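got a predicted structure here, sequence first:
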Amino acid sequence: MDLDLPDSGLVFGLRLDGRGGAVPVAADGEAGRPVWLHLERHDPAVQRWLAAAAAVPASVARALLEEDTRPRCVVRPDGVLLILRGINFDPSAEHEETIAIRLWITAGRLLTLRRYRIMAVTDQREALEAGEGASTVAELVLRIVERLTARMVPEIDGMEESLVRMEVEALDDGAAIDRDRLSAIRRRALVLHRYLAPQREALAEFGRAAGERLAGIDPLDFQETIERVTRLVEDLDALRSRAAIVEDGLALKTAERMNRNMYWLSIVATVFLPIGFVTGLLGVNVGGIPGAESPWGFAGLAALLAALIALEIWIMRRARLI
């Protein structure tokens, strides 16, 4: 069975054999078997193919090619549009916190579009080539969603472990906490939450509406995936709150330390203010300064100043200022 394929931009095309394996679309395969095409979204040939030759509705093609997307699910009579996000593991996408995968799902064909390499897709391709993959389009979609979710878990767990260490260090006044790392955790949790929260709703909508059209999805399996996404959203909520608490605690400790330093500076200034006044008064260049002609004048002045300091300290202690 010949397929209409774009001239370029096809990352890979596989025809499912219904037994967990797949063959390239160019190879001979069983007629009528589902096809999975994985495409480069920014390739001009792919864009032209989607617009003209792929039997994809115009509104769906526009959604698949959008530059900035948020997770969502749109159920149509002729298929399901599903846009999801995963954590960026592609070094070429250093500026991206998350990367999008766009899916157009029908009973006999799955189109997936990418801008950067998506490890969840790579996992499923390798599983199909090893004969251990999905047997239907619906099962393939479920497995991609599961891998997208599973690959988020170690990242979020790592953020939580780092935050736990910072929480312990925050209890130690002498410990130095990496504020840049703390801010990075809080910012990353915010970004992931921004996409995971609507992704949970998109998957729930897909499970409700699309499951009736695409046979082969076990409702319990899909519900478990949605529950895992929900737990990740809750974990990110907790991470954001805990990171904010640690930052507030650090800010409070810094303010307390500055206040303490300013207090002791004020005490020192208070002690030396009268001494400065006395020495300044005796340093004026006029006649009649007491002790100017006496060999014991300096020693007497030093004794007087020491007594003055002792008196000030005694008064401050009685007043519980020190």
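Noted; the coordinates are in hand.

alpha carbons only for contacts and neighbour counts from here, please
Noted.

part of a helix, is residue 104?
No - counting by DSSP: H, G, I helix; E, B strand; the rest coil, residue 104 is not found in a helix; it is strand.

check contacts around it.
60, 64, 79-82, 110-112 (C-alpha atoms under 8 Å, 6 or more residues apart in numbering).

out of the residues you listed, which is nearest to residue 244?
residue 82 (33.3 Å; C-alpha to C-alpha).

is the closest one located within a strand, as I assumed?
Yes - counting by three-state DSSP, residue 82 is part of a strand.

list the contacts for it?
By C-alpha under 8 Å, 6+ apart, the contact list for residue 82 reads 71-74, 102-105, 202, 206.

let's see that with 7 Å instead.
Each residue near residue 82 by C-alpha atoms under 7 Å, 6 or more residues apart in numbering is listed here: 72-74, 102-104.

just the buried residues out of the residues you listed, in ChimeraX syntax.
Buried subset of these, written as a ChimeraX selection, criterion 16 or more other C-alpha atoms under 10 Å:
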select :72,73,74,102,103,104
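
which parts of the stretch 51-200 of the chain are helices?
58-65, 119-129, 137-170, 179-205 (DSSP state H, counting those that start in this stretch).

reformat these as CSV; add mean neighbour count and distance to residue 308.
As requested, those are exported to CSV (neighbours: other C-alpha atoms under 10 Å; distance: least, C-alpha to C-alpha, whole Å):
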stretch, mean neighbour count, distance to residue 308
helix 58-65, 17, 82
helix 119-129, 18, 76
helix 137-170, 18, 42
helix 179-205, 18, 45
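
tell me the one of the contacts of residue 82 nearest residue 30?
Proximity of these to residue 30 was ranked by C-alpha to C-alpha; the top entry is residue 104 with 22.3 Å.

included below, for side-by-side comparison, is a second structure:
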Amino acid sequence: MTGFAYRVVKGAAGKIAPEAALTADGDLVWVHLSTNNIEAQDWLGEKAGLADYIVDALTATESRPRCEAVGTGAFINLRGNVADKAALPDALASVRIWASGPRVFSAMRKPLTALDAVVDAIDAGEIGDPGDLIAKFAATITEELDPEVADLGDELDDCEADLDADQVFELRRTVTHVRVEAIRYRRFLSPQRAALEKLAALPVDWLHDDDRLHLAAAADRAARMAEELDSIRERAALMHEALTDLRAEQIDSRSLLISIVALVFLPVTFITGLYGMNVENLPYAKEPWAFDAIFGICAAIAAGVIIYFLQRHWFRR
């Protein structure tokens, strides 16, 4: 089975086997499992003795951030970054936590980058109880997501600064990417804020005042990111409309240019086509100066049409 366990007594943390954690005492007994295999799911139900609904919540394939109180315990599901984002259909992966008294069970299908920070904190003696553990998960996840949301906004700022009809296709691809990413992050950050707020308000004795403050701070940060993502989505939609308008203007401008060129050469083409007919009795067809005269007339007509368009400002975009 893939997993590990920690036991914390008076601020001193020690790593133990998951089986030993089932009977261990202390200020915090934390068991973490990877639920990519059936063995871990069976272990939670059979050896750990957790209720079926808790095992189902810890091992669910698809889940959204939420918090549920069950007696003196609580189930919390949070979404955070994973190392290999290309392997996920969604932007974030879940960490599912069940806390009841000093005992905490957590499970992940994909390892989150926040896990290393939590393990380092518990090794350094910074985590002393279940509230500290969950608050560290929440704080680390939101700290990692904050700069990514800010990067989406910066990427959109760059697109707005480089707004140019000659870069419509590149900018549209970037704006579409930003909009899709904002929607994917927003899908989880809004319920994550609600879950953290609900957890901070639960009347359980294993959550202390400082834990509630840290959870509230993480919830506030998640709310701010959700608002920023809403703003990014709206700006991306407006930017997409602006790029569509620029593209339409570019097409109109090129169509106008083509039309002007056609209008310039239309009378010239008529005259040259007329004198290009292989028939008798064309006026001045036998005169030596006929070619120069026809060429001069065509040039004069073309110049006259161009001057007319310039006076009417048809060449302006």
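Ah, there it is. For clarity, every value in this text was computed on a predicted model and none was experimentally measured.

follow-up on the earlier one: will you turn the contacts of residue 82 of the first structure into a markdown table that also has distance to residue 304 of the first structure?
Shown next, in a markdown table, are those (distance: C-alpha to C-alpha, whole Å):
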| residue | distance to residue 304 of the first structure |
| --- | --- |
| 72 | 82 |
| 73 | 86 |
| 74 | 89 |
| 102 | 85 |
| 103 | 88 |
| 104 | 92 |
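
let me know the closest of the contacts of residue 82 of the first structure to residue 41 of the first structure.
residue 102 (9.1 Å).

ok, so what distance separates that closest one from residue 313 of the first structure?
Distance, residue 102 of the first structure to residue 313 of the first structure, using C-alpha to C-alpha, to the nearest Å: 74 Å.

next: residue 8 of the first structure.
Going from residue 8 of the first structure to residue 313 of the first structure by C-alpha to C-alpha gives 86 Å.

do residue 295 of the first structure as well
29 Å.

neighbour-wise, which of these two wins?
Per other C-alpha atoms under 10 Å, whichever of residue 295 of the first structure and residue 313 has more neighbours is residue 313, with 17 against 9.

what angle do the longest helix seen in the first structure and helix 179-205 make?
Longest helix in the first structure by number of residues, with DSSP state H as the criterion: helix 219-282. Inter-element angle recorded for helix 219-282 of the first structure and helix 179-205: 160 degrees (by axes from the mean of the first three to the mean of the last three C-alpha atoms, to 10 degrees).

moving C-terminal of helix 219-282 of the first structure, what's the next helix or strand?
Counting by DSSP states H and E, the element after helix 219-282 of the first structure in chain order, helix or strand, is helix 297-318.

mean shift of that next one relative to the second structure?
Compared with the second structure after the fit, helix 297-318 of the first structure shows a mean deviation of 2.3 Å (mean C-alpha distance after the TM-score superposition for the first structure).

same thing with stretch 262-272 of the first structure?
Taken over the aligned residues, the distance from stretch 262-272 of the first structure to the second structure averages 0.9 Å (mean C-alpha distance after the TM-score superposition for the first structure).

give me the stretch of the second structure that that stretch matches.
Using TM-score structural alignment, stretch 262-272 of the first structure corresponds to residues 255-265 of the second structure.

residues near the closest residue to residue 126 of the second structure other than its chain neighbours, how many?
Nearest residue to residue 126 of the second structure, sequence neighbours excluded (C-alpha to C-alpha, 6 or more residues apart in numbering): residue 11, at 7.5 Å. For residue 11 of the second structure, the count of nearby residues is 18 (other C-alpha under 10 Å).

from what I can see residue 11 of the second structure touches residue 123, true?
No - using C-alpha atoms under 7 Å, residue 11 of the second structure is not in contact with residue 123, being 9.8 Å away.

which residues sit against the match of stretch 262-272 of the first structure?
By C-alpha under 7 Å, 6+ apart, stretch 255-265 of the second structure touches 302, 305-306.

and of the residues you listed, the nearest to residue 129 of the second structure?
residue 306 (83.3 Å).

and that closest one, how far is that from residue 260 of the second structure?
8 Å.

now the residue at minimal distance from the centre of the first structure: closest residue in space that isn't a chain neighbour?
By C-alpha atoms, centre = their mean, the first structure has its centre lying nearest to residue 188, at 1.9 Å. Closest residue to residue 188 of the first structure apart from its sequence neighbours, by C-alpha to C-alpha, 6+ apart: residue 97 at 7.4 Å.

what does the one you found correspond to in the second structure?
Checking with TM-score structural alignment, residue 97 of the first structure has residue 91 as its match.

contacting residues for its match?
Residue 91 of the second structure neighbours (C-alpha under 7 Å, 6+ apart): 85, 184-185.

for residue 306 of the second structure, same thing?
So residue 306 of the second structure contacts residue 264 (C-alpha under 7 Å, 6+ apart).

show me what it aligns to in the first structure.
By TM-score structural alignment, residue 306 of the second structure lines up with residue 313.

go on, residue 281 of the second structure?
By TM-score structural alignment, residue 281 of the second structure lines up with residue 288.

one more: residue 5 of the second structure?
By TM-score structural alignment, residue 5 of the second structure lines up with residue 13.

pretty sure its match contacts residue 24?
Yes - counting by C-alpha under 7 Å, residue 24 is a contact partner of residue 13 of the first structure at 5.7 Å.

so these two - more neighbours on which side?
residue 13 (20 against 16).

for the more buried one, pull up the helix or strand it's in.
Secondary structure (DSSP H and E) places residue 13 of the first structure in strand 10-16.

tell me the helices and strands packed up against that strand.
Applying 3 or more C-alpha pairs under 7 Å, 6 or more residues apart in numbering; DSSP states H and E, we find strand 10-16 of the first structure packed against strand 22-24, strand 35-40.
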